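1. model this:
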Amino acid sequence: MERTRGIAEAVSAVRRGELLVLPTDTVYGVGADAFTPAAVQALLDAKGRGRDMPPPVLVGSVRAATALVEDLGTYGQDLIDEFWPGALTLIFRANQNLMWDLGETKGTVAVRMPMHELAVELLKETGPLAVSSANLSGEPAARTAEEAEKMLGDSISVYLDGGRSGHADPSTIVDLTGSVPRLLRVGAIPEDKIRSVVGVLLTDEDEAPEPAELTAAPSAAAESKPSLTKQPAAEPAQPPAEPAEAPTEPPPAPKEAAETTEAPQPKDD
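-> Here you go, the predicted structure:
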């Protein structure tokens, strides 16, 4: 009865556009209706975050996830089959027909289905929730409802206490918005297990551009394709020898060295 009443109160809070704290298989999360912009903004405010750090979305089923994205791409279904429900967050291009505002997502959405019975039961009642770890920005993520309440206090309408969370590691994050999967964060699922499914997996070490190669470095989530091989710069032409006497006509300007360019990277997230 206590469980049923808790879920009912949490669902009511979500429908009123209020915040709740819920247990997951990783750490406790603070959640809001993903389709209520004011609630999502309240979530960011409660954590002390800006719109440049949009929250991921938790879903109660794979079907709910597929409704949020354009498509699963080449690797999405395989990763879902292997690791969902579980501690793997996947970044896709968001369905452009959805009326929501999660922040500055640049047209993408991070989605996860947790392996937690209470969380999934709640998500099937509420629909997709924008959920971020239940802590103030910069503080350790809460592993109990009590830890979450100490940090978030009255900004949360309902605290669902499901006991201590499964483990302290956050979810692993993989970006699937490019042609090759990119590992954005190592978490509860090891890198080698991801590689065993997708084969090729980019990491930050795979792309370490020199300062001269980029005029503006994209965010980690925006880099989704491997860099193309850089062509060597052409040797600059030698300037003409200076004449003994001042010429009547100015000497021709030396040819500029061919600039090295690199194929632009897509700005995804």
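2. going forward, measure contacts and count neighbours with C-alpha atoms only.
-> OK.
3. Now the helix ranked longest in the chain: buried residues?
-> Longest among the helix segments of the chain by residue count, using DSSP state H, is helix 2-15. Neighbour counts over helix 2-15 (16 or more other CA atoms under 10 Å) mark 6-7, 9-11, 13-14 as buried.
4. same deal with stretch 93-103?
-> 93-95, 101-103.
5. same thing with stretch 171-187?
-> Buried, per 16+ other CA under 10 Å, within stretch 171-187: 171-178, 180-187.
6. for stretch 57-65, same thing?
-> Here stretch 57-65 shows 57-62, 64-65 as buried, counting by 16+ other CA under 10 Å.
7. picking up where we left off before, so which of the buried residues of stretch 93-103 comes closest to G163?
-> Using CA to CA, L102 comes nearest to G163 of the buried residues of stretch 93-103, at 28.7 Å.
8. Could you also give me the structure for this next sequence, so I can compare it with the first?
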Amino acid sequence: MVEDIYVDVKLKEPTERPAEKPICICISSLEQLVPTKPPFSPLLWEFMRNVYPGGISCIVPKGDWLLKLGVGAAYDRVGTKDSIMIRVPDHTVTAHLCDITGPLAITSANPSGEPDSTHHDMVIKRLGHKIQGVLCDGQSNELVGSTVVNCLKIDEGTIHFLREGCVPATKVQQIFERVKNSML
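-> Model prediction:
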């Protein structure tokens, strides 16, 4: 099955997303973070350099650096009190959009609790009455959501998987071990 990548441009009405489900930030590249000077360890930076861009979302410490990134009043609405999930997609249109607009607060394009939308037609069928548009970025091999990696204890030598998605957890763990060993 071939997937079209989408970004819902503007909601017409609120979604049924539970308030306790954190919203993540999508950026065009790690370079967008550099001027904000997040207090990430060298190990976390290197791990992210090795997994981005792609189908991985990293949970990292939240802080004032997000205000410098431009989240403004959305600060309390993204992530949790102490953490934020960051995604750097490998989709040209989405990355270009983030270059133009700055970071985007994003959620999955399916009603909460339902299977991932794997084609723009699914997004329109499920959410078409709530969105004003869908931006397609061509074919993709991602047929499930991103792999979510909790990096909050990376400096203790460990990462945890909250969801295995389009990138196998074993592959991400191998990347982490390689990066960790290269920094010894």
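9. Kindly provide the distance from the most centrally placed residue in the first structure to N95 of the first structure.
-> Centroid-nearest residue in the first structure, with CA atoms, centre = their mean: A110, separated by 5.0 Å. Applying CA to CA, to the nearest Å, one obtains 12 Å for the distance of A110 of the first structure from N95 of the first structure.
10. what do you get for A134 of the first structure?
-> 27 Å.
11. One more: V180 of the first structure?
-> On the measure of CA to CA, V180 of the first structure and N95 of the first structure end up 20 Å apart.
12. Also L176 of the first structure?
-> Where N95 of the first structure is concerned, L176 of the first structure sits at a distance of 14 Å (CA to CA).
13. swap in K150 of the first structure?
-> 36 Å.
14. Also T24 of the first structure?
-> For T24 of the first structure relative to N95 of the first structure (CA to CA), the value is 25 Å.
15. Then K47 of the first structure?
-> K47 of the first structure is 26 Å from N95 of the first structure, by CA to CA.
16. D175 of the first structure too?
-> From D175 of the first structure to N95 of the first structure the distance is 16 Å (CA to CA).
17. ok, now L20 of the first structure?
-> 26 Å.
18. M151 of the first structure too?
-> Distance from M151 of the first structure to N95 of the first structure, by CA to CA: 34 Å.
19. do P128 of the first structure as well
-> From P128 of the first structure to N95 of the first structure the distance is 14 Å (CA to CA).
20. G76 of the first structure now?
-> 15 Å.
21. ok, now S157 of the first structure?
-> In terms of CA to CA, S157 of the first structure sits 30 Å off from N95 of the first structure.
22. quick revisit: which one of the buried residues of stretch 171-187 of the first structure is nearest E70 of the first structure?
-> Closest to E70 of the first structure, out of all of these and judged by CA to CA, is T177, at 10.1 Å.
23. ok, and the closest non-adjacent residue to the closest one?
-> Nearest residue to T177 of the first structure, sequence neighbours excluded (CA to CA, 6 or more residues apart in numbering): F92, at 5.2 Å.
24. I'd guessed the one you found sits against V109; true?
-> Yes. The pair F92 of the first structure / V109 is scored as a contact, 5.5 Å apart, by CA atoms under 8 Å.
25. so what sits against both of the two?
-> By CA atoms under 8 Å, 6 or more residues apart in numbering, F92 of the first structure and V109 have these common neighbours: V69.
26. Of these two, which one has the most company?
-> F92 (26 against 23; other CA atoms under 10 Å).
27. residues in the second structure matched by the helix or strand where that one lies, start to end?
-> Following DSSP states H and E, one finds F92 of the first structure within strand 88-93. Using TM-score structural alignment, strand 88-93 of the first structure corresponds to residues 56-61 of the second structure.
28. Now tell me what touches the matching stretch from outside.
-> Against stretch 56-61 of the second structure from outside (CA under 8 Å, 6+ apart): 40, 48, 82-88, 146-152, 166-167.
29. Just the ones in helices from those residues, please.
-> Using DSSP H, these in helices are M48.
30. secondary structure element for the alignment partner in the first structure of V172 of the second structure?
-> Using TM-score structural alignment to pair residues, one finds that V172 of the second structure aligns to I194 in the first structure. Element membership for I194 of the first structure (DSSP H and E) is helix 191-198.
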